[in-house]
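**Q** would you be able to build a 3D model of this:
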Amino acid sequence: MTMETKIVIRRKKRVNYFDFLPDDILFNILVLIPTELLRLKLKYVCKRWFNLISNRILFDLASLIIQRPIRENRHIYETRREVNEKKLKLWTTVQDLNIPCRGRIRSWCNELLLITDPHNLGALYIFNVNTQDGSTLPPCSSSCKGHFGCKCGIGLAFDKIKGSYKVVHVYVGLHWIECEILVLECKLSSFNCSKWEKISGPSYMGQRRYYWDDPISVEGRFLHWDVHSAEFIVSMDVAEERFFQTRLPEYSNSFKSNEYFLTEIGGRLSLLLPVSGSQVDIWILKTTWEKLQSIRYICYVSSSIHSGIVLPDPIGSLRNGSNIIFRKTGSDSALYAYSFQFKHMKQLEIGIQANERCLVQSMAKDFL
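**A** Take a look at the predicted model:
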């Protein structure tokens, strides 16, 4: 046997026949394996297995989390998740999330939830939905009164360059907006983090000089804040840890501050602009802003809070970007899903109260 023949035989032995299996067949094999083994070991075999196990087996394609505050304490929440999707179809399920920390979820990136700890002033809690592991993070160095108010914005992002998560905390300082970052490394069943590190905050604030909301996350890496400006929003590249301006799209009518909505659709920053009582234009940011399409609808609200025609507020798109979820405001709240393919909006069979809040997941591009 020649040397070349031996090399060919060795190469044949290294063939991974799982690579030739379609996702559906591989899925049917993996679901037979115990859940703990999937969570702690097999999920990390390769990128394909990670996505298949995380998104189709463990996470069950749930795309929406709903939180309800407990009446006795407005800082403590009950949490459940609903709305599943497969291809272009939606269906609703209910699953209670048994999170040890029952605070307000501030950000949701990949498998991780970033939660305000109601029993530990100034502290945040990180929770892995798949492994069910959690940990309290070190208190931040700012004086924002426990993250309970609206004077600070908190975002969780994934830095694929360093392979670690970063918690970004933007808050009002003595004279300007300040920022601090906590680097978070996630192991199989533990979290390792460094100390909070201050970085230069944005030098442009729009009209948000006294309070900032939580940002819109795109691709798990870029954070965007609506600063009530008619010309720009404030953005951040979390991997490079720098702020920059993102100009609003050019439009025939002048933009007005606080009259548009920012959200994420299919992994891109999107802007929804109401142009009339029954139409909303959707813009998406590629290399430049492009108008995606217009949504024409009328939503009547019958309540003591609002009367007449009220446009639903966008919550965000579901994971594959085929649907965007809207919420009708008022005491008689409702959720709607708009299908980009069928250009149709329908009400979801989900009971939701006026004091409940909704969150959608942000998935990092090329995660793992």
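
**Q** when you work out contacts or count neighbours from here on, use the C-alpha atoms and nothing else.
**A** OK.

**Q** tell me the helix or strand right after whichever strand in the chain runs longest.
**A** If you go by DSSP state E, the chain has its longest strand at strand 73-86. Downstream of strand 73-86, the first helix or strand assigned by DSSP states H and E is strand 89-91.

**Q** same for that next one, what does it pack against?
**A** Applying 3 or more C-alpha pairs under 8 Å, 6 or more residues apart in numbering; DSSP states H and E, one finds that strand 89-91 makes contact with strand 73-86.

**Q** which strands or helices does the strand it packs on pack on?
**A** strand 62-70, strand 89-91, strand 95-96.

**Q** out of those strands, which one sits most buried?
**A** Among the helices and strands packed on strand 73-86, ranked by average contacts under mean count of other C-alpha atoms under 10 Å, first place goes to strand 62-70 (a mean of 19).

**Q** and this one, so I can compare the two:
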Amino acid sequence: MRYLFRPPAADATGLLLLPWDQPLEEWDHDLLLDVPSRGISRHVVRFVAVEDRVYALKEIDERLARHEYALLAQFEGEGLPAVSVLGICVDRPDEQPAVLVTRYLEYSMSYRWLFSRPRGERSAEQLLDTMVVLLVRLHLAGVFWGDCSLSNTLFRLDAGTFAAYLVDAETVERHPSLSPGQRAYDVDLARERVGAELLDLQFGGLLPADIDPIEVADSLPPRYESLWEEVTREEVFRTDEQRYRVAERLQRLNDLGFDVGEVELKTTDGGTRLRVETRVAGPGHNRHELFRLAGLEVQERQAQRLLNDVRAFRAYLEQKSGSPVPETIAGHRWLAEVYQPVVDAIPEDLRGRLEPAEVFHEVLEHRWFLSEQAGRDVGTTKAARSYFDTVLPRTPQELTTPSVIAGRG
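**A** Below is the predicted model:
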């Protein structure tokens, strides 16, 4: 047998002790994890925990395994939204398929799991919009998916909304750019697969009665075209509008979660033409900024929400002291005096329900709700206590590495 693992190599050492010479279906149950949020796969897929980390193992033809391994490594290097690949095991005895090893995406959920949970009153339209954003991001990077579906997508909460991640890259093709025909074909494949998956949910009694699976699936192409047009269109405006219209356009793209590359302004007889190179490359601005100010690694929308709270806290400090407060000082004080006390106060039996940053976001939302009711600001401490007493206990246990490992046996 041969193993190929990406750095850091230390992640793979514990995995080498697993029984790779045996088919995954025959592995001892004590080695495996029962992952509640796993989706449906046409391959044999198993989950294991090694040194406090969860990995997904998928048996697959060696040619496809090498193809997917190389692509997922590219995607991670470019910051594209996909699961992180660790390695592959090939040349297994008795001509067994290769095994692709990926790191499990913590706090992620499959579409079936979302619709089967008590808290999962997630609309099909909401998941569809999230998946469309993922598809547009991939297409901008020259990625033809070829098998876009809800089953091949993982969803993760990000400040009250969802972020989507590609899970399966077997059918992916990489090009310098995609033609309109390639994009349209990929979108049509997605429409067919989503329609079938929603029908399956309906037959299983998991889809709300007022949702028409075919109608929702048929709305995918126009949703995609609307977003594609928004992020790629050229604009023409008067020269005296130039400054604010460019700023407005770039802000709109950032709000949609896209990065901006080259900006080109060209003067024409009809006015100034603006062309923006839209891309997805690396973590967003808000994530960078929050890490710089407070040392927190969170998702992009969470970072945006937390940054707003940092700025409000800084304004409070300046008002209280009557003098300017450097943003780095405000960031460190916010972390110590506002964010960390909330995270530390999460009851032990409720830890792991949501990411800490998502908990803090929800506490801020709860604070706004309570303040509206009271007609005054109730404060973060009181809002957190109320949230822990009344809201967080109703949140179903979602997948985290510690909680899954603790629940083995």
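
**Q** now the TM-score, please.
**A** In this superposition the chains share a TM-score of 0.27, using TM-score structural alignment, normalised by the length of the first structure; 177 aligned residues with a C-alpha RMSD of 7.1 Å.

**Q** if we can go back for a sec, out of the helices and strands packed on strand 73-86 of the first structure, which gets nearest to residue 237 of the first structure?
**A** Residue 237 of the first structure lies closest, by C-alpha to C-alpha, to one member of those: strand 62-70, at 24.4 Å.

**Q** can you give me the angle the closest one makes with strand 73-86?
**A** 160 degrees (axes from the mean of the first three to the mean of the last three C-alpha atoms, to 10 degrees).

**Q** mind listing what residue 213 of the second structure touches?
**A** 195, 196, 198, 199, 202 (C-alpha atoms under 8 Å, 6 or more residues apart in numbering).

**Q** again, only this time at 10 Å
**A** 124, 194, 195, 196, 197, 198, 199, 200, 201, 202, 207 (C-alpha atoms under 10 Å, 6 or more residues apart in numbering).

**Q** same check, this time on residue 231 of the second structure
**A** 136-137, 140, 249-250, 252-254, 256, 258, 260, 276-279.

**Q** give me that answer again for 8 Å
**A** 253, 278 are the contacts of residue 231 of the second structure under C-alpha under 8 Å, 6+ apart.

**Q** packing partners of whichever helix in the second structure runs longest?
**A** With secondary structure taken from DSSP state H, the second structure has its longest helix at helix 180-203. For helix 180-203 of the second structure, the contact count by 3+ C-alpha pairs under 8 Å, 6+ apart identifies strand 143-144, helix 213-218, helix 220-232 as packing neighbours.

**Q** ok, then the element right after the first one?
**A** Read in the C-terminal direction, the helix or strand following strand 143-144 of the second structure is strand 153-158, with elements assigned using DSSP H and E.

**Q** which strands and helices lie in contact with whichever helix or strand comes after that next one?
**A** Toward the C-terminus, strand 153-158 of the second structure is succeeded by strand 161-166 as the next helix or strand (DSSP H and E). Helices and strands touching strand 161-166 of the second structure, by 3+ C-alpha pairs under 8 Å, 6+ apart, are helix 124-140, strand 153-158.

**Q** out of the ones you listed, which is closest to residue 406 of the second structure?
**A** strand 153-158 (21.5 Å).

**Q** report the angle between that closest one and helix 124-140.
**A** 110 degrees.

**Q** ok, how many other residues are close to residue 164 of the first structure?
**A** 18 (other C-alpha atoms under 10 Å).

**Q** how close does it sit to residue 184 of the first structure?
**A** 6 Å (C-alpha to C-alpha, to the nearest Å).

**Q** next: residue 155 of the first structure.
**A** As for residue 155 of the first structure, its distance to residue 184 of the first structure is 13 Å (criterion: C-alpha to C-alpha).

**Q** so what sits against both of those two?
**A** Listed contacts common to residue 155 of the first structure and residue 184 are residue 167; contacts here mean C-alpha under 8 Å, 6+ apart.

**Q** looking at those two, which one has more neighbours?
**A** Between residue 155 of the first structure and residue 184, residue 155 has the larger neighbour count (other C-alpha under 10 Å), namely 25 against 22.

**Q** my guess is that one meets residue 223, correct?
**A** Yes: counting by C-alpha atoms under 8 Å, residue 155 of the first structure touches residue 223, with 7.3 Å between them.

**Q** residue 303 of the second structure and residue 293 touch, don't they?
**A** No: checked against C-alpha under 8 Å, the pair residue 303 of the second structure and residue 293 is beyond contact range at 10.9 Å.

**Q** which one of those two has more residues nearby?
**A** Applying other C-alpha under 10 Å to residue 303 of the second structure and residue 293 shows that residue 303 carries more neighbours, namely 26 against 19.
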